[in-house]
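# Structure here, sequence nowhere to be found:
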């Protein structure tokens, strides 16, 4: 794993070296936009480590690593969602000196969505595009309510099922125990989340989901239109909830992201 906080050469950014928030970063000094990627529950920034090479040189990928996993394993996980958003906004603000976009999958999508609102309110900054994947709108609490109604054992089994954990982890007691602790902390973080209805965002939203992802319906994807006055684009990609782990599906996803971002960069 490679951790870096290099990215921009801005002095304010340099003072944040060693924080660990950005992982698997491959700098693209001549890129015209930055794509910040937020991982889902029970996962880590490593899921985005191949994206930089697969995306065009105009797009610099900055995967965000939450505490409590991988090289941040010894750090205390966040359990207060509002606090996480404030800390992330403060950390990321110096990186937003050029056009930027957010991608978030599942829990990472919730973070990307609320962070976009917070940055607009506190810093008057907004992404040129919000990419949300495997995520229902915040007004729909059915999935979280279902998970909360389960016993702890049932809850962890359900999260394991939809997260498609590889056997190399599920059959390794040490790795599996580490994963369970991450799931517990991430679920506690999500339980603290409260969405406050505000005026819609004024930039495009792209909503992705796996064709066979039973956690997100077509209607729920369409409901994202209520959260933007700009365009909503919906794409179903082959696979289940973690469809981007399929090679062809990840390729298609990155092609769709490029198709959305590159034309906007010309007009910036």
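Yep, it's here. Because the structure is predicted, anything quoted here is derived from the model rather than measured.

# going forward, measure contacts between C-alpha atoms and count neighbours the same way
Fine.

# buried stuff in stretch 134-151?
Across stretch 134-151, burial judged by 16 or more other CA atoms under 10 Å covers 134-138, 147.

# ok, and here's another one to check against it:
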């Protein structure tokens, strides 16, 4: 079995595959609980990049082109069925490159694309570069971002273990910028936190790379995908219902 993804609950009779891509530094845990909430007609698979989870022993990758070259063959079989992509922050950009490669390889486009917590791929992900900062400064920047649990940040040995993975992820996020003009032939939903610092124009630029777009605000900051998990999942299911994947089972409401 591939270490590049995890499928928490196999659903052999699912109508559609939901492929989720975590944010920089994130792993399978970001989305794992979704499998308990999604209707039975949606099968969830979560991309697991090197340096985390069961893929921990692999060397982290710090370049988008190399990442897609290695990742794509591991998940290509998922792209031959009906699928949708959900990515948060860096994950939305990795998902975009996967969708772009699928279409350019002659496979079908995703049935829908969810770009969450991220400006469009033609715009830099961060105003400030942190991936090459000295260790203490790097950790301090992570603490300010409010996306890493305090108990992890306070565990020096654990932070040293995950530091190479974090630096690699942030290097990709800081250096990747799409320069092409490919259009993915599907619609995109742009999800954002109303307290996040991402500018509206940066969000709207996603429309250049898809057939049509819609914006969906959520309470919270950049990590609303965690704090507003239930609302995010409900929105994903509402969109999938709208495009034809109505399940017999309603999504479980999460407080």
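Done, it's in. From a predicted model like this one, the values you see are computed outputs, not experimental measurements.

# Out of the buried residues of stretch 134-151 of the first structure, the closest to residue 246 of the first structure would be?
Among those, residue 134 lies closest to residue 246 of the first structure (CA to CA), at 14.5 Å.

# hang on, the earlier thing: let me have the buried residues of stretch 134-151 of the first structure in a markdown table, extended by distance to residue 59 of the first structure and secondary structure.
Supplementary listing: these in a markdown table, determined by distance: CA to CA, whole Å; DSSP: H, G, I helix; E, B strand; the rest coil:
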| residue | distance to residue 59 of the first structure | secondary structure |
| --- | --- | --- |
| 134 | 22 | coil |
| 135 | 24 | coil |
| 136 | 26 | coil |
| 137 | 27 | coil |
| 138 | 28 | coil |
| 147 | 36 | helix |
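
# Going by distance to residue 227 of the first structure, which of those wins?
For those, the residue nearest residue 227 of the first structure by CA to CA is residue 137; the value is 8.4 Å.

# Alignment lookup: the closest one to the second structure.
Correspondence of residue 137 of the first structure to the second structure, assessed by TM-score structural alignment: residue 120.

# Can you get me a residue count around the closest residue to that match other than its chain neighbours?
With sequence-adjacent residues excluded and distances taken as CA to CA, 6 or more residues apart in numbering, residue 120 of the second structure is closest to residue 206, at 4.7 Å. Neighbourhood size, residue 206 of the second structure [other CA atoms under 10 Å]: 23.

# which ones are touching the counterpart of residue 206 of the second structure in the first structure?
Per TM-score structural alignment, the equivalent position to residue 206 of the second structure in the first structure is residue 224. When contacts are counted by CA atoms under 8 Å, 6 or more residues apart in numbering, residue 224 of the first structure is found next to 136-137, 205, 207, 232.

# Now do the SS call for residue 258 of the first structure.
Assigned by DSSP: H, G, I helix; E, B strand; the rest coil, the conformation of residue 258 of the first structure is helix.

# measure it to residue 132 of the first structure for me?
Distance, residue 258 of the first structure to residue 132 of the first structure, using CA to CA, to the nearest Å: 15 Å.

# Comparing the two, which shows the higher neighbour count?
The neighbour count for residue 258 of the first structure versus residue 132, taken as other CA under 10 Å, is higher for residue 132 (29 against 15).

# looking at it, the more buried one is touching residue 204, isn't it?
No - Residue 132 of the first structure lies out of contact with residue 204 (CA atoms under 8 Å); the separation is 10.8 Å.

# Work out the gap between stretch 44-52 of the first structure and the centre of the chain.
For stretch 44-52 of the first structure, the distance from its own C-alpha centre to the chain's C-alpha centre is 11 Å (CA atoms, centre = their mean, to the nearest Å).

# List the contacts of the residue nearest the centre of the second structure.
Nearest to the mean C-alpha position of the second structure, by CA atoms, centre = their mean, lies residue 87 at 2.4 Å. Remark: with contacts taken as CA under 8 Å, 6+ apart, residue 87 of the second structure is in contact with 20-23, 93-95, 114-116.

# Which secondary structure state is assigned to it?
strand.

# Which position in the first structure pairs with it?
Using TM-score structural alignment, residue 87 of the second structure sits opposite residue 104 in the first structure.

# Please name the nearest non-neighbouring residue to its match.
Closest residue to residue 104 of the first structure apart from its sequence neighbours, by CA to CA, 6+ apart: residue 38 at 4.6 Å.

# Trace residue 32 of the first structure over to the second structure, please.
Using TM-score structural alignment, residue 32 of the first structure lines up with residue 15 in the second structure.

# isn't its match right up against residue 245?
Yes - using CA under 8 Å, residue 15 of the second structure is in contact with residue 245, at 6.7 Å.

# what residues are shared contacts of these two?
Common contacts of residue 15 of the second structure and residue 245 (CA under 8 Å, 6+ apart): residue 41.

# I'd say residue 98 of the second structure and residue 73 touch.
No - applying CA under 8 Å, one finds residue 98 of the second structure not in contact with residue 73, separated by 10.2 Å.

# mind listing the strands for the first structure?
Residue ranges of the strands in the first structure, as given by DSSP state E, are 33-38, 59-64, 100-105, 129-133, 205-210, 232-237.

# how about JSON lines for the ones you listed, with distance to residue 120 of the first structure added?
JSON lines is the format used below for the strands of the first structure (distance: least, CA to CA, whole Å):
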{"stretch": "strand 33-38", "distance to residue 120 of the first structure": "16"}
{"stretch": "strand 59-64", "distance to residue 120 of the first structure": "19"}
{"stretch": "strand 100-105", "distance to residue 120 of the first structure": "13"}
{"stretch": "strand 129-133", "distance to residue 120 of the first structure": "13"}
{"stretch": "strand 205-210", "distance to residue 120 of the first structure": "15"}
{"stretch": "strand 232-237", "distance to residue 120 of the first structure": "19"}
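
# Of those, which is nearest residue 161 of the first structure?
strand 205-210 (14.6 Å).
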